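Novice: no sequence for this one, just the structure:
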């Protein structure tokens, strides 16, 4: 059985569902001695490779009733945070890459994203509607520290006074407070923090390269103190792993200034199911069968249900109990007493469309 890899959520290059051939590692006895780097990279320490790409479009649109947005922007494909449960992992299969280790070590950056967004805003007939920034993969993952794509996208939002929200697991969002604060003053931004657990040891295994839970709460408090509306997502709720922390997370986030709260049940589409089962065997083998058993009871006997209305919450007795606990905690900690500010689409100012003759004045 494969060994766990420090700093990685997966421990295998699981083949994507579109692959025609599958490779399997085999120890022929000729492995290099431990610590020998002359024979190639250490398989137990796979390095992150960053690929720059030029995207054709930047705004994705959806009409799903399960999410509160119709437009989203994702500056990165793949995510180095390495969350073992990430529902976006199967997207790497479209690149003929593994939803396992490739997803967290092969990161694609859309380097022309800010220019594409400005061009979209300048398009005749564009109607502003709040954009969700960094939905599939975290817009503040480690690559953002150097590339600053998310910051440049936010600069376009500020320039055009376009409303948006974002969700992150990284305290790096504090870096852009100088942009978020004036946006908040105009009712144009809301920041959500995904907090899966308050236990740093569990967090280090579930989401190895995301910010520690206390760092996210600290960032939340600092944004709140600066006047930026913040919220919390307890996501994903995993039975017999972190679901018992729901109330504690909501209470801690409320104490850090969160105005809104939500939760999402663990989602295991496509290749995420075998990857997460492997994670359970590596880190919580004594609970693995119980976790999957309860999860299947909440998913109609299967690992996952993709139907609208069920994929985020599940169904059955365990799902109903989780929903009741959330509703009680939501009222108990005062979320119901706060009316989150609505994002204002009426301030939008379209940029001037690019001209082949350049700017004369």
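Specialist: Right, received. Where do you want to start? Not measured: the values here are computed from a predicted model.
Novice: contacts, neighbours, all on C-alpha from now
Specialist: Will do.
Novice: Sort out which residues of the biggest helix by length in the chain are buried, please.
Specialist: As assigned by DSSP state H, the longest helix anywhere in the chain is helix 317-332. For helix 317-332, the neighbour count (16 or more other CA atoms under 10 Å) marks 319, 322, 323, 326, 329, 330 as buried.
Novice: Helices of the stretch 251-361 of the chain, start to end?
Specialist: 272-283, 288-298, 317-332 (DSSP state H, counting those that start in this stretch).
Novice: quick one: the longest one to helix 288-298, angle?
Specialist: With axes from the mean of the first three to the mean of the last three CA atoms, to 10 degrees applied, the angle from helix 317-332 to helix 288-298 works out at 80 degrees.
Novice: residues in contact with residue 196?
Specialist: If you count contacts by CA atoms under 8 Å, 6 or more residues apart in numbering, residue 196 has them with 203, 233, 234, 235, 236, 237, 242, 249.
Novice: Could you do residue 200 as well?
Specialist: 212, 213 are the contacts of residue 200 under CA under 8 Å, 6+ apart.
Novice: Distance check, it against residue 325.
Specialist: 23 Å (CA to CA, to the nearest Å).
Novice: Same check on residue 11?
Specialist: 34 Å.
Novice: try residue 71
Specialist: When distance is defined by CA to CA, residue 71 is 31 Å away from residue 325.
Novice: follow-up on the earlier one: can I get the buried residues of helix 317-332 in TSV with distance to residue 123?
Specialist: Below are the buried residues of helix 317-332 laid out as TSV (distance: CA to CA, whole Å):
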residue	distance to residue 123
319	44
322	44
323	42
326	42
329	44
330	41
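Novice: can you give me the strands in the stretch 151-300 of the chain?
Specialist: Counting by DSSP state E, counting those that start in this stretch, the stretch 151-300 of the chain has strands at residues 164-168, 189-194, 230-237, 260-265.
Novice: quick check: angle from the shortest one to strand 230-237?
Specialist: Okay, so that is strand 164-168. Using the same axes, to 10 degrees: strand 164-168 against strand 230-237 is 50 degrees.
Novice: ok, and here's another one to check against it:
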């Protein structure tokens, strides 16, 4: 049962049906949410009412049905998102999907689901949106008069190669447009599905137009299944690094996020394995807990690692100036203080030891061809 009724007019909930919500113990049993990352489905911060679920004795655990993934189109008017963040190496990005079925409990993009009236918890990984016309929108924006090319980051918020990409192929269609325009792109993913598109990526790499960042958070399959339940096994990600590297596509390994007392001891092991597979760059991001993510991750620790929760959160706050999250440019990715400095030093030493490049690989912008648009007038010379 659920107490309180949410006010009408919420597009997200009207589209998918309103869920039960409670933090600190979802009404769904562990069996019902098996294969999901979040342990709860709290209300988003913009909702005018909150629901409190309780057991009225009428529904048993046996009656609980496992959560199913729902997917609907999002009718976007533009596909390029701009940013002016000084600590990001790109000023524009594309996210073909909203929400992510990988279910990574630590995903900093979870709070974005509140913008469509859905929960950053279980809704984020079960109620997804796909931007069906992304490739057409991109072609229109790239061919606009006065457009100046800079590297586009593909998949900065949600994974462009999450499972529904197999059905929709939106990421592949976007890459096809970028290849035709000879436009540089950096891909961020934790899926081996990226290797499917080597036929597009390899010719782009020959021209210096693409690189891939593969997120490998742990080599422990048990931990991976708990904190990123529907993402590919770590070995599959490493094999994808190997395949991409053999095809001449530069790969960066991302240790993101580094979680104190959970996966931080694996930094050197992850970098060593990825380097053996051909990765040429390495970066890390310290666990980020903006907005609702603080409660969601605390709730996850309470269920999976209750004995570590207090220690982990103490170290996170120590690296964030005493807060759950510090959004200050220059500190939000790597933190500050003794613990953050230690992680940074370990990363630097590991990169030197295993032979990683220190500087970022730059992609070319001088090959951009605006005449590649369908129906565009050809150049005389």
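Specialist: Cool, the structure landed. Computed from a predicted structure; not experimentally measured.
Novice: Overlay them and tell me the TM-score.
Specialist: The TM-score (TM-score structural alignment, normalised by the length of the first structure) is 0.94; 348 aligned residues with a CA RMSD of 1.5 Å.
Novice: rewinding a little: for the strands of the stretch 151-300 of the first structure, which one sits closest to residue 276 of the first structure?
Specialist: strand 230-237 (12.4 Å; CA to CA).
Novice: looking at the second structure, where would I find the counterpart of that closest one?
Specialist: Counting by TM-score structural alignment, strand 230-237 of the first structure pairs with residues 251-258 of the second structure.
Novice: could you list every residue that touches the alignment partner in the second structure of residue 55 of the first structure?
Specialist: Under the alignment (TM-score structural alignment), residue 55 of the first structure pairs with residue 76 of the second structure. By CA under 8 Å, 6+ apart, the contact set of residue 76 of the second structure is 131, 133, 134.
Novice: Grab the nearest non-local neighbour of the equivalent of the second one over in the first structure.
Specialist: So the one you mean is residue 133 of the second structure. Matched to the first structure by TM-score structural alignment, residue 133 of the second structure sits across from residue 112. Leaving aside its sequence neighbours, residue 112 of the first structure sits nearest to residue 54 (CA to CA, 6 or more residues apart in numbering; 5.7 Å).
Novice: Residue 342 of the first structure too?
Specialist: Per CA to CA, 6+ apart, closest to residue 342 of the first structure is residue 187, 7.0 Å.
Novice: swap in residue 318 of the first structure?
Specialist: Nearest one to residue 318 of the first structure, counting by CA to CA, 6+ apart, is residue 298 at 6.3 Å.
Novice: and the one you found, how far is that from residue 308 of the first structure?
Specialist: Computed as CA to CA, the residue 298 of the first structure to residue 308 of the first structure distance reads 15 Å.
Novice: now the contacts of residue 76 of the second structure in CSV, with secondary structure, distance to residue 217 of the second structure and neighbour count?
Specialist: Listed next are the contacts of residue 76 of the second structure as CSV, based on DSSP: H, G, I helix; E, B strand; the rest coil; distance: CA to CA, whole Å; neighbours: other CA atoms under 10 Å:
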residue, secondary structure, distance to residue 217 of the second structure, neighbour count
131, coil, 28, 22
133, coil, 32, 19
134, helix, 29, 26
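Novice: what about the residue lying closest to residue 72 of the second structure once chain neighbours are set aside, neighbour count?
Specialist: With CA to CA, 6+ apart as the criterion, residue 72 of the second structure has its nearest non-adjacent residue at 5.0 Å, and that residue is residue 129. Using other CA atoms under 10 Å, residue 129 of the second structure is surrounded by 19 other residues.
Novice: that older thread, contacts for the match of strand 230-237 of the first structure, please.
Specialist: Defining contact as CA under 8 Å, 6+ apart, one finds that stretch 251-258 of the second structure is touched by 106, 211-217, 241, 244-245, 264, 267, 270-271, 274, 278-288.
Novice: likewise stretch 319-337 of the second structure?
Specialist: With CA under 8 Å, 6+ apart, stretch 319-337 of the second structure has contacts from 85-87, 284-290, 294, 313, 316-318, 338-340, 344.
Novice: thinking again about what came up before, so for residue 140 of the first structure, which of the helices of the stretch 251-361 of the first structure sits nearest?
Specialist: That would be helix 272-283 among the helices of the stretch 251-361 of the first structure, by CA to CA, at 22.1 Å.
Novice: and the closest one, which stretch of the second structure?
Specialist: Against the second structure, helix 272-283 of the first structure falls on residues 293-304 (TM-score structural alignment).
Novice: compared with the first structure, how much does the matching stretch deviate?
Specialist: Its aligned residues in the first structure lie a mean 0.4 Å from stretch 293-304 of the second structure after superposition (mean CA distance after the TM-score superposition for the first structure).
Novice: residue range for stretch 209-226 of the second structure in the first structure?
Specialist: The aligned range for stretch 209-226 of the second structure is 188-205, by TM-score structural alignment.
Novice: Work out the gap between that stretch and the centre of the chain.
Specialist: Distance of stretch 188-205 of the first structure from the chain centroid (CA atoms, centre = their mean, to the nearest Å) equals 10 Å.
Novice: Could you do stretch 248-257 of the second structure as well?
Specialist: Between the centre of stretch 248-257 of the second structure and the centre of its host chain there is 14 Å, according to CA atoms, centre = their mean.
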